[in-house]
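Trainee: coords please:
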Amino acid sequence: KSTVYYVLITILVSFGPVCQGDKILVVPLDGSHWLNMDIIIQALHKRGHTIDVVRSSKNWYIKEESAYYSSVTVPVTEGFDEKFIKNYLRTLFDIERGKFSGLNFIKAQVEAYSLMKTLANFISNMTVTMFEDENMMKMLKNRQYDLVLTDPVWGTGVMLAHYLKLPVVFMVRWTAGGEGHLIVAPSPLSYIPMTGSGHSDAMTFIQRVQYRLQVKSAYQAVCDKYFGPHVDYDALVRAADIWLMRVDFVFEFPRPTMPNIVYIGGFQCKEAKTLPKDLEDFVQSSGEHGFIIMSLGTFIAELPSEITEEVAAAFAQLPQKVIWKHQGERPSTLGNNTMLVDWMPQNDLLGHPKIRAFVAHGGTNGLQEALFHGVPVIGLPLFFDQYDNVLRLRDRGGAKLLSLGTLNRNVFLESLQDVLYNPAYKENMQRLSTHHRDKPVKPLDSALFWIEFVMRHKGAAHLQSESYKMPWYIYHSVDVIAFLLLALCTMFGMIFLIIRCVWRMFCKRKTKQD
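Mentor: Got it, this is the predicted structure:
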């Protein structure tokens, strides 16, 4: 009986947390950001938490039906969908390939910036639709969530958390205004080359103007309408309890950080699984030469035809086999060594013993998987943080960085051969992989702990710096400097007046004596 009793107690204790799961409202960003968030959601679901995901009716990757979350769908007429992304990419490709010159180039830049403004308007309109829907907001309040988990590139989650008075955890690399560290951590320009311009941690002048006039103005208008002008959107972002930063210091340059920033770089990485038979047979046929994979991420299904012809021609001259994720027209220069696929098990291919190199667009997910498995990279970045991501691996000796604007078959072939046959690239990436894997706690476990920590303690205010609430002139001690300068000037003024009075008295006394 006692044995049965202890077995029952063990079972109850084991399943106890599942019965006491918290309620989490998730407001994600679509595309590759959703792929990251989806991993966290599944892990939280397995731990017994109830998940609701806010999505728009125009979402691309976020499905309405799921076995591990319920969806709250917001009806919108326009959104971040496949059509929007394709138009944006078309403009970027034209700029990158130099199809604009002079005034036309300026026009193309303006068009690219207007697309960002349009995106901010999409999100603002979605947020307004939610706030104006009394039934939806009443339903969200009645569900009594314990936490909002959101991506701060999307302003909706930040404002929704403030409306519902809930603690916030960010899944973050970017915010609407730039790289996440810029918002909450000191960022001296003297030694922090980070996302933004490719060289420094600061946004360029144009980027700052773009954010203020196009992005923040749209979100701030929503804050003014529903919370009052005293609520600053940037302050809401800084008030997040925990920032789950999707990098680590094997990948990121060393820099100042803050107690509420938790580094979870590579949390989505895992050991490789067995490949499907057709792919396994193909890579095994490569013999001692091995194989290369090429994937340009979630958004870029195909490159312009003039680029794909050059890429295919370069691949055809290699003894390695190539698996290329490409959904456009079949290039006429395609060699017998290249397999075109609509989708690939990227992580499993990167973990295969015969992998030799990875041609990538520079997204954080793909580069971290390459780093996890120790595979050198040929980077073809296009937008957002991609250039800076490849730059970090290049500076550590694990990647080659190319420009789509100057890419041709000779340049591409030379770069491929350099990475394939110079052993330093593989050695450097394997060293980085060893460092990345050598951690006391797995990144995913760390992310889950801090999410649950915030729910257990109803926030993490003790980890937030007082600097988040300070005006800029107090943060930079401008008021203190002004006071000290005034005091110094007053002191020198008084000394001058004293000397002047003494001098006059001395002169008067001397005059009387004469």
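Trainee: only C-alpha atoms for contact and neighbour calcs from this point on.
Mentor: OK.
Trainee: give the contact list for Thr333.
Mentor: The contact partners of Thr333, taken as CA atoms under 8 Å, 6 or more residues apart in numbering, are Glu309, Glu310, Ala312, Ala313, Ala316.
Trainee: Check Leu407 too.
Mentor: Here Leu407 is in contact with Ile307, Glu310 (criterion: CA under 8 Å, 6+ apart).
Trainee: about what we covered before: got CSV for the contacts of Thr333, with distance to Thr406 too?
Mentor: Output for those, formatted as CSV (distance: CA to CA, whole Å):
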residue, distance to Thr406
Glu309, 14
Glu310, 11
Ala312, 16
Ala313, 16
Ala316, 20
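Trainee: for these, which one is nearest Arg208?
Mentor: Among the contacts of Thr333, Glu310 lies closest to Arg208 (CA to CA), at 36.4 Å.
Trainee: Show me where the stretch 151-300 of the chain has its strands.
Mentor: 168-172, 174-175, 178-179, 242-245, 261-263, 291-295 (DSSP state E, counting those that start in this stretch).
Trainee: Pick the most buried one from those strands.
Mentor: Comparing those by mean neighbour count (mean count of other CA atoms under 10 Å), strand 168-172 ranks first with a mean of 27.
Trainee: Output the contacting helices and strands for that strand.
Mentor: strand 147-150, strand 242-245 (3 or more CA pairs under 8 Å, 6 or more residues apart in numbering; DSSP states H and E).
Trainee: All the strands of the stretch 401-514 of the chain, residue numbers only.
Mentor: According to DSSP E, counting those that start in this stretch, the stretch 401-514 of the chain contains no strands.
Trainee: Which among the helices and strands packed on strand 168-172 is found nearest to Tyr88?
Mentor: Closest among the helices and strands packed on strand 168-172, using CA to CA: strand 147-150, at 24.0 Å.
Trainee: Give me the distance between the residue nearest the centre of the chain and Tyr263.
Mentor: The centroid of the chain falls nearest to Arg173 when counting by CA atoms, centre = their mean (2.8 Å). From Arg173 across to Tyr263, the span is 10 Å (CA to CA, to the nearest Å).
Trainee: Now show me the structure for the sequence below, then we'll compare the two:
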Amino acid sequence: MPSLPATLLAFLSILSLVFGGKVLVFPLDGSHWVNMKVLIEELHTRGHNVTVLRASNSWYIKKESPFYTSITVYNSGGIEKELFEEFSRNILVIRRQKRSFWTKLKLVSEVGAVFEEMHRNQLNLMGNIFENKDLMDSLQTAKYDLLLTDPAVGGGFFLAYRLGLPLVLNVRWTMHGEAHFEIAPSPLSYIPVPGLELTDKMTFVQRVQNILVYMFSKFQKARTVSKHYRSFCEKYFGSEINYKAILQDADIWLMRNDFTFEFPRPTMPNIVYMGGFQCKPSKPLPDDLEEFVKSSGDHGLIVMSLGTLFTHLPEDITEEIAAAFAGLPQKIIWRHTGPRPVNIGDNTLLVDWLPQNDLLGHAKTKVFITHGGTNGIQEAIYHGVPILGLPLVFDQPDNLSRMKVRGTAKLLDIAELNRTMFLEALKEVLYNPSYKENIQRLSKVHHDQPMKPLDRAMFWIEFVMRNKGASHLRTQSFRMSWIEYHSIDVILTLLMILVLFCVLIYSIVKCICLKVVLKKKVKTQ
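Mentor: Here you go, the predicted model:
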């Protein structure tokens, strides 16, 4: 006879299958897919039926999966993996130049050009979907409960609008930038614009800089991004439809950060914070890795990974880092796919891939060397591992600057990097106890919440399924003109009334005074 827990588990499994929903997913490839895949797998575990729309030239989004059914759409354009690798090489060349206004401008220009190409590609893909009548008919017939998408490179919200589906965003970035700026009040007096590496405590000069960069970024987005989305929206929905309104009309914004990482700021009721949702307790390492880690003894382990785009650095930098590692008593596991450095020490293990979460959760791990990607930062917070940061591009400098402000990270500029500087910085993070204490304090705050971030995300996705949306949580502010939003019309009306009242009082007083003067004249005569 089966035990009670086993019977209960089976019963709950049956219930989840009975009440399972149908979810259509339009994901973004690359590192963003790592996050989306976590949500997809959890939805599958809870008995939901997931369908993923993928491009035929996807890098990471596989056609076959036990967790979802895929629909492949032909896509011949866009940025291939080889072009992205060339982009990463160009970024490293620019980053290694001395920091100045011009190098910053070159970096912005390089990133902007690549992003514009990505946006064009995604809209071409969405156009192929819209013009495929059989595909659109099948999507309509399937009667999905909601559409889940990542709007960093938009397109999915257009599909939700066309199919009339509730929309949930897996978001930190939209095509315009940081997602809070899309729907939440964002006073520039204490909310830094991404890319400036500022805090919420700005001097006057920094606030001037913050406003100027915000205005420049709005101009740049209008020139390189917005025109493509406006053109697409006009072609398929008509000129009376505003593409921003379609995006802002999303039911739930699942935000991939929280206030252990982000500076305090205004938010909205349909923004759900799930920072660290992809993190989990570490699993045992493979035998060969476990043996290498244990051989570190009391000195411990250093983990180095620069993400999927920067798996190897220029050879001269690699040699400097390898030489610095060789002078340490710790063991190092380094994700590196380039030529083997000549200066590599016996204490350093080079790998093509590493189980990052499991290594960061290992008791012997002392420091995490990272480029500052969101996933790596969140895993470091989750496991309480101090950071040595090598920021390169995108949101990485901002992410690491937030960790530096909290005393959990030491940052190095790759333009000035040499073995002496690298070794000194690494020893500071290793042997200054404040870094470990601060990151563990941050980790404690992150874990001290009523429910796990992934469970919170699942609740709100299922909430949207059960209630056919969450319109009661959507703000109406974005539907207002800037004159209405800032009550300029009300202020001007009240000022006009005040002026008229003052004129009326003045006229009455003047009239009374004139009558008094006239009476006195009559009496004297």
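Trainee: Drop the TM-score for these two in here.
Mentor: After superposition, the two chains reach a TM-score (TM-score structural alignment, normalised by the length of the first structure) of 0.93; 511 aligned residues with a CA RMSD of 2.5 Å.
Trainee: about what we covered before: any chance of the strands of the stretch 151-300 of the first structure in TSV, plus distance to Tyr473 of the first structure?
Mentor: Output for the strands of the stretch 151-300 of the first structure, formatted as TSV (distance: least, CA to CA, whole Å):
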stretch	distance to Tyr473 of the first structure
strand 168-172	27
strand 174-175	23
strand 178-179	22
strand 242-245	25
strand 261-263	24
strand 291-295	46
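Trainee: Let me know which of those strands is the nearest to Met429 of the first structure.
Mentor: Judging the strands of the stretch 151-300 of the first structure by CA to CA, what sits closest to Met429 of the first structure is strand 291-295, at 15.5 Å.
Trainee: By how much does the closest one deviate from the second structure on average?
Mentor: Taken over the aligned residues, the distance from strand 291-295 of the first structure to the second structure averages 0.7 Å (mean CA distance after the TM-score superposition for the first structure).
Trainee: what about Glu319 of the second structure, which helix or strand?
Mentor: helix 315-326 (DSSP states H and E).
Trainee: Tell me roughly how far that helix lies from the first structure on average.
Mentor: Looks like 1.9 Å for helix 315-326 of the second structure (mean CA distance after the TM-score superposition for the first structure).
Trainee: Give me the angle between the helix or strand just after that helix and strand 301-305.
Mentor: Following helix 315-326 of the second structure in sequence order, the next helix or strand is strand 331-335 (DSSP H and E). Per axes from the mean of the first three to the mean of the last three CA atoms, to 10 degrees, the angle that strand 331-335 of the second structure makes with strand 301-305 is 10 degrees.
Trainee: Could you list every helix and strand in contact with strand 331-335 of the second structure?
Mentor: Applying 3+ CA pairs under 8 Å, 6+ apart, we find strand 331-335 of the second structure packed against strand 301-305, strand 348-351.
Trainee: now those in CSV, with distance to Gly469 of the second structure?
Mentor: Compiled in CSV, those are given as follows (distance: least, CA to CA, whole Å):
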stretch, distance to Gly469 of the second structure
strand 301-305, 40
strand 348-351, 45
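Trainee: how about the aligned partner of Leu360 of the second structure in the first structure, what does it touch?
Mentor: Aligned counterpart of Leu360 of the second structure in the first structure: Leu350 (TM-score structural alignment). Applying CA under 8 Å, 6+ apart to Leu350 of the first structure gives the contacts Ala272, Phe358, Glu369, Ala370, His373, Val375.
Trainee: Report the two of these separated the most.
Mentor: Ala272 and Phe358 (15.3 Å).
Trainee: Neighbour count for those two, which is higher?
Mentor: Neighbour comparison, Ala272 of the first structure and Phe358: the larger count goes to Phe358, with 27 against 16 (by other CA atoms under 10 Å).
Trainee: In which helix or strand does that one reside?
Mentor: With DSSP H and E as criterion, Phe358 of the first structure is part of strand 355-360.
Trainee: what's downstream of that strand, the next helix or strand?
Mentor: By DSSP H and E, the next helix or strand past strand 355-360 of the first structure is helix 364-373.
Trainee: For that following helix, give me the average deviation versus the second structure.
Mentor: With the second structure overlaid, helix 364-373 of the first structure shows a mean distance of 0.8 Å (mean CA distance after the TM-score superposition for the first structure).
Trainee: now that helix: which residue numbers in the second structure?
Mentor: Residue span in the second structure matched to helix 364-373 of the first structure, by TM-score structural alignment: 374-383.
Trainee: Other residues contacting that stretch?
Mentor: Taking CA under 8 Å, 6+ apart as the rule, stretch 374-383 of the second structure contacts 275-276, 278-279, 357, 360-361, 368, 370, 386-387, 396, 399-400, 439-440, 442-443, 446-447.
Trainee: How far does stretch 434-450 of the second structure sit from its chain's centre?
Mentor: On the basis of CA atoms, centre = their mean, to the nearest Å, stretch 434-450 of the second structure sits 21 Å off its chain's mean C-alpha point.
Trainee: same question but for stretch 301-317 of the first structure, I mixed them up
Mentor: 28 Å.
Trainee: Give me the range in the second structure that that stretch lines up against.
Mentor: So stretch 301-317 of the first structure sits over residues 311-327 in the second structure, by TM-score structural alignment.
Trainee: Check which helices and strands the longest helix seen in the first structure is in contact with.
Mentor: Looking across the first structure with DSSP state H, the single longest helix is helix 478-513. Helix 478-513 of the first structure sits against no helix or strand, with contacts defined as 3+ CA pairs under 8 Å, 6+ apart.
Trainee: Go again with 10 Å.
Mentor: If you count contacts as 3 or more CA pairs under 10 Å, 6 or more residues apart in numbering; DSSP states H and E, helix 478-513 of the first structure packs onto helix 472-475.
Trainee: which residues in the second structure does the helix it packs on match up with?
Mentor: Helix 472-475 of the first structure maps onto residues 482-485 of the second structure, going by TM-score structural alignment.
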